[in-house]
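Trainee: pasted the sequence and its predicted model underneath.
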Amino acid sequence: MMRLQKRLAEAGVASRRGAVEIIESGRVKVNGVVVKQPGFSVAKEDKVTVDDKLIEKEEHVYYLLNKPTGYVTTVKDDLKRRTVMSLFDEVDKSQRIFPVGRLDYDTAGLLLFTNDGDLAYYLTRPEYDVPKTYLARVEGMLTKAAIKTLKAGVKIDNYVTKPARVKAVEYDTKNNSTLVEIIIAEGKNQQVRKMMETVGFPVKNLTRVGYSFLTLDGVERGSYRALKIHEVKKLYGDIKKI
């Protein structure tokens, strides 16, 4: 037996979190009967449909995209803005891939895509410690006091961020700015921007350059590549509970 949301995730319909929304909206049937409980148990032989289309377990695929700014991280956008899906070839996005987490419209860099709902679930859950590395160009000369505060954790949106690894990479005295490397284990909405704003150094531009052990090496802005089998295994292997 398997939970219904896990069955949808394994079939590449959506991440587990997305599967919950699909189920609760009444779009899923089990043996012809609408089921709205994500935890509903289904057997291997049960027929599960989404929007009356039978789902089957798909071969999992994994991609690493170097996202440009000016794209929204979503599969579809009601406002008709450019989405990250438009950067993929038709044959690749036909595999029903979806982004793992998101990057803001004005943030560039490393973004993962897959139809493996389990991996997406593990990588985006707050209880898993998956490091994400950013390079931020901020206004002003970043101080040692600000770095110390960021490392300890700062309060944003009514919560305190986990300790971060922070260092000043380059000081640009001519343009009064600092290039900062910051590594966080969370991935909350606009977290890096809010953290830097809190300590008084607003972000001018932001790029995610690392996700766990993965980097942007060899992937030009706007391009993508398939992950290698050993990289996928390492992603699963590196996921550890805090």
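Mentor: Arrived safely.
Trainee: contacts, neighbours, all on C-alpha from now
Mentor: OK.
Trainee: contacting residues around the residue nearest to the spatial centre of the chain?
Mentor: In the chain, the residue lying closest to the centroid (C-alpha atoms, centre = their mean) is residue 101, at 2.1 Å. For residue 101, the contact set (C-alpha atoms under 8 Å, 6 or more residues apart in numbering) comprises 111, 112, 120, 124, 187.
Trainee: could I get those residues as CSV with neighbour count, secondary structure and distance to residue 224?
Mentor: As requested, those are arranged in CSV below (neighbours: other C-alpha atoms under 10 Å; DSSP: H, G, I helix; E, B strand; the rest coil; distance: C-alpha to C-alpha, whole Å):
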residue, neighbour count, secondary structure, distance to residue 224
111, 23, strand, 9
112, 24, strand, 9
120, 22, helix, 18
124, 19, helix, 20
187, 19, coil, 21
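Trainee: which residue ranges of this protein form helices?
Mentor: 4-10, 16-24, 90-93, 117-124, 144-152, 191-198, 229-238 (DSSP state H).
Trainee: nearest to residue 71, of these?
Mentor: helix 90-93 (16.1 Å; C-alpha to C-alpha).
Trainee: the structure to be compared is supplied as follows:
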Amino acid sequence: MLSHVGVGSRSELKRLTKEGAIQVNGMRVKDSGMQVNPERDLITVNGEAVRYREFVYLMMNKPQGVVSATEDNRDRTVVDLLDDEYVPFEVFPVGRLDKDTEGLLLLTNDGKLAHNLLSPRKHVPKTYFARVEWEVNEADREAFAAGVTLDDGYETLPGELVILKTGDAAAGIPSEIELTIMEGKFHQVKRMFQAVGKTVVYLKRISMGPLQLDVSLALGESRELTSDELQALRTAHEVQK
């Protein structure tokens, strides 16, 4: 149990046991192979209580320049940005954001929840903020609402386009929009705008299902989900089953 939560390797735990650093319910542990119930027993190491968790759930504000993967031969990954305490949990990103896309990314080691969030049958809404060259107009909104045909012939599900600020090509001012889609095809937001003759110059995911990006998280920072956020994710997908 202690190894699983990253307290130390098995050899290190044997050493801590010999040193009397580990206690269970106030009693010094003499055998590092002792069986415990982490939900019932109080385990301390050097006087500090150890909280057992099978799964962890992390929200990250992904920066540009890192890839949504657990390992990569050329680039830093989102896992490289996490604190060392999460290494033993072997978390992975739920879905992916492009290397140059910022924003909300969920990382976990809960495969079942990840599957539910990524399953095409679930139609989990994802909302993005984007800056687009130059003018995004009502015709684009109507096209997205009907679904557009991508460069490979795929017809997207309807998307909800909200125009926050209309750009001006003459003045070099991009439009600012929010787009909610139910799918996660490769480069989908960029390709949807390409389908209507527009170019995305900045892209950030701001929500995934009921989960909203914490605006207090700086780029590259992450935190564990609150109990309310985790319950909202679970509840949303129980309803969709």
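Mentor: The structure has been received and is ready for your questions. Predicted, not measured: the structure shown is a model, and the values here were computed from it.
Trainee: quick revisit: closest to residue 50 of structure 1 out of the contacts of residue 101 of structure 1?
Mentor: residue 120 (19.7 Å).
Trainee: show me what that closest one aligns to in structure 2.
Mentor: Mapped onto structure 2 by TM-score structural alignment, residue 120 of structure 1 lines up with residue 114.
Trainee: so that match touches residue 94, yeah?
Mentor: Yes: the pair residue 114 of structure 2 / residue 94 is scored as a contact, 5.6 Å apart, by C-alpha atoms under 8 Å.
Trainee: quick check: neighbours shared by these two?
Mentor: residue 108.
Trainee: now do the contacts for residue 194 of structure 1.
Mentor: residue 156.
Trainee: gap between it and residue 151 of structure 1?
Mentor: Going from residue 194 of structure 1 to residue 151 of structure 1 by C-alpha to C-alpha, to the nearest Å gives 14 Å.
Trainee: and residue 127 of structure 1, by the same measure?
Mentor: According to C-alpha to C-alpha, residue 127 of structure 1 and residue 151 of structure 1 sit 19 Å apart.
Trainee: now swap in residue 17 of structure 1 and tell me
Mentor: From residue 17 of structure 1 to residue 151 of structure 1 the distance is 30 Å (C-alpha to C-alpha).
Trainee: same check on residue 120 of structure 1?
Mentor: Per C-alpha to C-alpha, residue 120 of structure 1 is found 27 Å from residue 151 of structure 1.
Trainee: do residue 161 of structure 1 as well
Mentor: Look at residue 161 of structure 1 and residue 151 of structure 1: by C-alpha to C-alpha, they are 9 Å apart.
Trainee: what's in contact with stretch 195-205 of structure 2?
Mentor: Taking C-alpha under 8 Å, 6+ apart as the rule, stretch 195-205 of structure 2 contacts 100-104, 126-134, 136, 140, 148-151, 190, 193, 213.
Trainee: kindly give a single PyMOL line that selects the buried subset of those.
Mentor: Buried members of the contacts of stretch 195-205 of structure 2, defined by 16 or more other C-alpha atoms under 10 Å, are picked up in PyMOL with:
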select buried, resi 101+102+103+104+126+127+128+129+130+131+132+133+134+136+140+148+149+150+190+193+213
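Trainee: returning to what we had before: need the winner for burial among the helices of structure 1.
Mentor: helix 4-10 (a mean of 25; mean count of other C-alpha atoms under 10 Å).
Trainee: and it, what does it pack against?
Mentor: Secondary-structure packing of helix 4-10 of structure 1 (3 or more C-alpha pairs under 8 Å, 6 or more residues apart in numbering; DSSP states H and E): helix 16-24, strand 41-42, helix 117-124.
Trainee: include distance to residue 165 of structure 1 when you put those into CSV, please.
Mentor: Listed next are the helices and strands packed on helix 4-10 of structure 1 as CSV, based on distance: least, C-alpha to C-alpha, whole Å:
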stretch, distance to residue 165 of structure 1
helix 16-24, 28
strand 41-42, 42
helix 117-124, 19
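Trainee: what's the closest of those to residue 58 of structure 1?
Mentor: Checked against C-alpha to C-alpha, the stretch from the helices and strands packed on helix 4-10 of structure 1 lying closest is helix 117-124, at 10.9 Å.
Trainee: average offset of the closest one relative to structure 2?
Mentor: Once fitted to structure 2, helix 117-124 of structure 1 is off its aligned match by 0.3 Å on average (mean C-alpha distance after the TM-score superposition for structure 1).
Trainee: run the chain-centre distance for that helix.
Mentor: 9 Å (C-alpha atoms, centre = their mean, to the nearest Å).
Trainee: tell me what it is packed against?
Mentor: Checked by 3+ C-alpha pairs under 8 Å, 6+ apart, helix 117-124 of structure 1 has helix 4-10, helix 16-24 packed alongside it.
Trainee: got a markdown table for these, with distance to residue 65 of structure 1 too?
Mentor: Converted to a markdown table, these look like this (distance: least, C-alpha to C-alpha, whole Å):
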| stretch | distance to residue 65 of structure 1 |
| --- | --- |
| helix 4-10 | 21 |
| helix 16-24 | 21 |
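Trainee: quick check: chain neighbours aside, which residue is closest to whatever residue of structure 2 lines up with residue 208 of structure 1?
Mentor: Taking TM-score structural alignment for the superposition, residue 208 of structure 1 sits opposite residue 205 in structure 2. Using C-alpha to C-alpha, 6 or more residues apart in numbering and skipping the chain neighbours, the partner closest in space to residue 205 of structure 2 is residue 128 (4.2 Å).
Trainee: fine, thanks again, bye for now.
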